[in-house]
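Participant: Quick one: sequence and predicted model below, then my questions.
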Amino acid sequence: MNSAGPEANSGPAERVTRRMKEDELTRVGLGDLVKMPKRILSALTGPIPVTRSQAIGVSERLSAVTALTSSLEYLAQRKQFRRGGLNHWPTMARGVQGPPVFRKLLNAISREKVTTGLHVARIAVGAGLLLPGQARWRGAGNLFLGVTTAALYPRHRYGTDGSDQVSILVQTATGMARLSTRPQTQDALLWYVALQANASYLISGWMKLLGRTWKDATALSGIMRTRSYGHEPTFELTKKYPKAAKHLTHGVLALECLFPVVYLAGGRLARPVIASAGVFHVANGLVMGLGRFVTAFTSMHPMVAYTSTPRTHPSVADRDDRFLFVGAALLAGAASLAGVVAAQRRMRTLEGWPHSSYLTTRHGNELQYQRSEGDDPALPVLVFVNGLASTSEHFAWITEKITQESGYGVVTYARAGYAGSKYRSTAPYCLAESVDDLVDLVRGVVPEGRKVVLVGHSLGGELARRAAANMGERTQGIVYLDSSHPDELNRSNQQNKAAESVAVLMNTMARSLNAGLGILLARPDWLEALPASCRTRVFAQYTDARLWEAGRREWAVVQQEFRAFDGTLPAVDAHALVISAQQTVDRDPEQLLMHNEIAEMHRAEGRYVESVVLEGADHDSLLTSARFATEAGRQIVAFLDGTQAADAPQVRVTEEAGQ
């Protein structure tokens, strides 16, 4: 037996050939190993090529699952339609506004049998849309789901969590795309949904950046510990692995803020970004119980994939992208219009009233004010101090009541940065600066020797209290209108929890309005309750970033100073009227205790002190509602008359001593 191996039976030429083949195989193996990471990277990155038909088909089926799921959920929870349930229509209908025809239609749809019938029909249509096919009847089915989702939305506004709005968008767009025979129209609709998807992620992400919890990565653990969306096992994991939770939180933030990068570099980031967004929604469904979010938001992803694929790819070679350019042109036009509207509102904000005057304070701030002398120069002048992110026109009902039914003088003004007042101080802001401005205003505007009554709402009440200490005997009294207390952030759990929300609101409004989004703001209900002569001017201030920037500056300092308060209110040698809004003290009894403390610091021999709870009023309607504000004005006039009577014996004693 020959044991020398195969090479012993072969010639030199064969051995050389065999070795060359072995070397070639070795090189091929090494080449595959070198190319493996590139292949993996190529599989994980790049566009997601889907055709127009595929994008419409996948989107409509995912949206159909959303409709099917929601209707099955509502039918399984029919007890919520009845008395005591979250969706009991007679209870919910009280808060519905709109034309009578709209309300009648809602009442008809919201009958239990009609609502049940619509949900049964939606289940049938949704199940039908899950079947294979490209027939045009599917367009009618999608539109039916979109219309009924919109019609039932007011009926089920508790529990929708935003998924219904996305469903309406996708169902309407896919329905119209199915019914259209023009590829250009279909592409325009797909682009419309894709841009809406990008906007939803982008805006959500950048809005999160306005809050502290997302930036310091405590948002995830905070959400997981809530009753509505919390998940205890996940919360425990965030405590056990804080670094991982931090990276995950910042990762979600980056995903939302940077979602439009799917359109960059030839769509190379489309796969990881869209896949990450899908995982994000699946996690929300599993952990937070937002099951409908999974199919609702991912139903927009096929359209994002379709529009982010380069047109050089065969699957989208015939795509019509003109809608993108039309949208850009419309956006540019809307931005120009928003800029013009913002400029007009800024001019209206700055110009003030025809009788406005100006005074420069020791800090260089220029205050815009309005003054009414009153009928009797012997009577005190009332100086009104507005609250945080509020206007001097909020006192309109009260000042109207006082000027018409008494002889007292009235001064209203805007703090530095509000309305037409200019903030020009170069030193770091503190509340003492606003107090100094108020003192300078009184000394510069109210005639020497004439007494002053300070009237402050909310934060304005605290500023009035501090200013009174600097004005000495000129302060006859202070009226506190649902006033702030310097210890409220420490003592009131409700106020403490709301502090972060207030900061986020100020940041959101300031940045949104600076971005020109004021044109999108609707007129709030409280605005329509103000006197008609004030509404346009107040709305101009409300939609101007200056008011919110001033409020943001003040609120940052308020939080610092209030949290550092030592808990002792010094006595104030002046008469006092403390008016509390009933809804304020009912929601937070600690507020009533603090308002009582404000009244107590004024109690002394010869001082007239009253405390009133205005029944039915809340913190804002105390000023904006004609009924509540007029009653507050009546209380103020009665209080002023009481202070005159309280001071009268002292005047007589002084005169007798002089004789």
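Facilitator: Happy to help now that I have it.
Participant: from here on, contacts and neighbour counts on C-alpha atoms
Facilitator: Will do.
Participant: and residue 330, how many residues sit next to it?
Facilitator: Neighbour count for residue 330, taken as other Cα atoms under 10 Å: 12.
Participant: second one coming, line it up with the first:
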Amino acid sequence: MSLKKVFNEDGYLRGVSAQQYPPGSVRHRLGRVLDHPRTPKILAGVTLAASAGLPLARGNRKLQIAAAAIIGTCNRLSEMRTPYGRDGADQMTAVITQYRLLTALIADEQKSDDIFLRAVNFQAGLSYAVSGISKAFGSSWLQGDALPEVLQTEAYGRGPAAEILRRHPKLCRALTVGTVAWEAAFPLIYTLPRLQATYALSAVKSFHVGVAATMELPRFVWGFFGSHGAVGYALDTRGEKRTFEKSVLGISAGVTLASALIAREKRKIADQRRLGPKGAKRLEGDFGVVEYYVNHPPGGPDQSKPVVVLECGLGQSLESWEWVAGRLAVNYTVVRYHRPGYGFTKSRASSGDLVAAILDELGAAGEVMIVTHSIGSLSAASYVTDPRFTDRIHKLVIVDGTDPDLLGADRSDRRRLGKFIQAQVHTLFAAVTGIYEWAPNSVERQAGYTPDAQYAHVQFVFSPRNIVNSVREYTKVDTDFALANLRKVKSTLLIASGENAEQQSLLAEKIKASFEVIDGSAHRSIIGYKNYAEQVESAVRRFIDE
């Protein structure tokens, strides 16, 4: 309520809810009211009044539930007004008020209150544990850098306590690592005797008070203290039947198992399709097995034109090139393949060996043009100077390619590498549990292929084996001579996504490539969305004809 400028139309907590609706519509007009700079203060005032009403209405269950409803509604309106700027305390407050409303529907007051307290307790234990485990996968937390970085921000580093911590970096780092340890270990509190559990809860309260004082976030006290009473209730009733906890754990385990099995079966179906008569081909030889797909022009292979070889991005499937390959195949033979470790490719050979084997199988002895996406540019760099290809590869197209210098820097920086590993672990978790089948994911948001291709692509990307292999490729792919090798190609075109245009322009300068930008596209959508892919294909076709 003491903040002013941050809620103005030029402030970082300005309202943005009206932007998603057409101007003049009812929702847009309501959004404009919600986005007004005075609205947050009104919501805060109403929340404060309702919060004061909770203790004043002690013993009056209906009034307390009504106060909880008001607090929850104000919290939700604040989230709608500004989708950022929320934190764990806001989320916990929302959980408590929403659980109170849901359990109020139970007619038996004693049973209603019991389920409410057990639900909040379950949420509190889960929140602390998940927070700690999640932090453990973040290199900035394990290395002790997270809290110092937070205290450097304008929003959370202005107070005197923050200044004291900044002057004692060793203490700050110890607190950062300690936070990971105690949060992940929070469920152990339920195994302690009641007195020791009380001491542990008091220590947790001290932590929240410290956070509130350091970051000037008093709601951290109220948001989490509100759940500790429920934890105490669960500790006091440990001898009773835990039907609620058993039900929640049983349902959660059942849903997770069912989700995992469904996802596993869908991946099996995708693999069976690949093994079918219309699926990709497999070539066996001394090099092992390579999975590949060939698109020929309607009239058959044309030896007078170059064969176009498409290199996939990190962890991406053959289907990721579906739109581009289909259009190029009108005039050219187009080859896609999976590098070692991906899909059905089981080989320790180099990318150059696999490409050479596929071209020999096709009887293609003429010119070859390489088109790469993402880290596929480094795969191409490993063989464009190979004697088997130097007289055949005269043109190279890089679509939003990986800069070897940047990749080398990322891999040598523990924090950047840690962030990449963390992202892959999250993806692996989603793959194993099957969560990706039920929740929006970045793969589907940045790809819009035909249904069959989309199905195969999503199942491929969320295959645990392919996820693990993408980590291997990311950490092992050679970057030492990549720039020098790419510069040796006679003519190179770099096509950048709008998202990475600036960084890609620097890469184009390094390899002396022509440069084009597909406005509005992102790293994956540049070949995943049909309209962007068509622009990529047109640029490739113009480049071939030059």
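Facilitator: Sure thing, it's come through. Remember, predicted model here, so these are calculated numbers, not experimental data.
Participant: what sits against the spatially most distant residue from the centre of structure 2?
Facilitator: Using Cα atoms, centre = their mean, the residue of structure 2 lying farthest from its centre is residue 59. It sits 45.4 Å away. Applying Cα atoms under 8 Å, 6 or more residues apart in numbering to residue 59 of structure 2 gives no contacts.
Participant: Check the gap between the equivalent of residue 280 of structure 2 over in structure 1 and residue 368 of structure 1 for me.
Facilitator: The equivalent of residue 280 of structure 2 in structure 1 is residue 356 (alignment by TM-score structural alignment). Note on residue 356 of structure 1: its distance to residue 368 of structure 1, by Cα to Cα, to the nearest Å, is 6 Å.
Participant: ditto for residue 516 of structure 1
Facilitator: The spacing between residue 516 of structure 1 and residue 368 of structure 1, counted by Cα to Cα, is 25 Å.
Participant: Which one's more surrounded, the two?
Facilitator: Using other Cα under 10 Å as the criterion, residue 516 of structure 1 and residue 368 rank with residue 368 on top: 26 against 22.
Participant: To which residue of structure 2 is that one aligned?
Facilitator: Using TM-score structural alignment, residue 368 of structure 1 sits opposite residue 291 in structure 2.
Participant: ok so its match is a helix residue?
Facilitator: No: with DSSP: H, G, I helix; E, B strand; the rest coil as the criterion, residue 291 of structure 2 is strand rather than part of a helix.
Participant: pretty sure it is touching residue 337, no?
Facilitator: Yes: counting by Cα atoms under 8 Å, residue 337 is a contact partner of residue 291 of structure 2 at 5.7 Å.
Participant: what's near enough to touch the corresponding residue of structure 2 for residue 555 of structure 1?
Facilitator: Mapped onto structure 2 by TM-score structural alignment, residue 555 of structure 1 lines up with residue 474. Residues counted as contacts of residue 474 of structure 2 (Cα under 8 Å, 6+ apart) are residue 314.
Participant: Could you report the distance from residue 474 of structure 2 to residue 374 of structure 2?
Facilitator: Where residue 374 of structure 2 is concerned, residue 474 of structure 2 sits at a distance of 11 Å (Cα to Cα).
Participant: Check residue 231 of structure 2 too.
Facilitator: 48 Å.
Participant: More neighbours: these two, which one.
Facilitator: residue 231 (25 against 20).
Participant: Surely that one is in contact with residue 121?
Facilitator: Yes: Residue 231 of structure 2 is in contact with residue 121 according to Cα under 8 Å; the separation is 4.8 Å.
Participant: quick one, strands of the stretch 351-500 of structure 2?
Facilitator: Along the stretch 351-500 of structure 2, the stretches classed as strands by DSSP state E, counting those that start in this stretch are 368-373, 393-399, 491-497.
Participant: Same check on the stretch 101-250 of structure 1?
Facilitator: With DSSP E, counting those that start in this stretch as the criterion, the stretch 101-250 of structure 1 has no strands.
Participant: Do a quick rundown of the helices in it.
Facilitator: Here the stretch 101-250 of structure 1 has its helices, by DSSP state H, counting those that start in this stretch, at 112-129, 137-152, 163-179, 183-208, 212-215, 219-224, 232-240, 242-257.
Participant: looking at these, which is buried most?
Facilitator: Of all the helices of the stretch 101-250 of structure 1, helix 163-179 carries the top mean neighbour count, a mean of 24, counting by mean count of other Cα atoms under 10 Å.
Participant: Tell me, how many residues neighbour residue 364 of structure 2?
Facilitator: Residue 364 of structure 2, neighbours per other Cα under 10 Å, totals 17.
Participant: for residue 418 of structure 1, same thing?
Facilitator: That count, for residue 418 of structure 1 with other Cα under 10 Å as the rule, works out to 27.
Participant: Now it. Nearest residue, chain neighbours left out?
Facilitator: Spatial nearest neighbour of residue 418 of structure 1, excluding adjacent residues (Cα to Cα, 6 or more residues apart in numbering): residue 547 at 5.2 Å.
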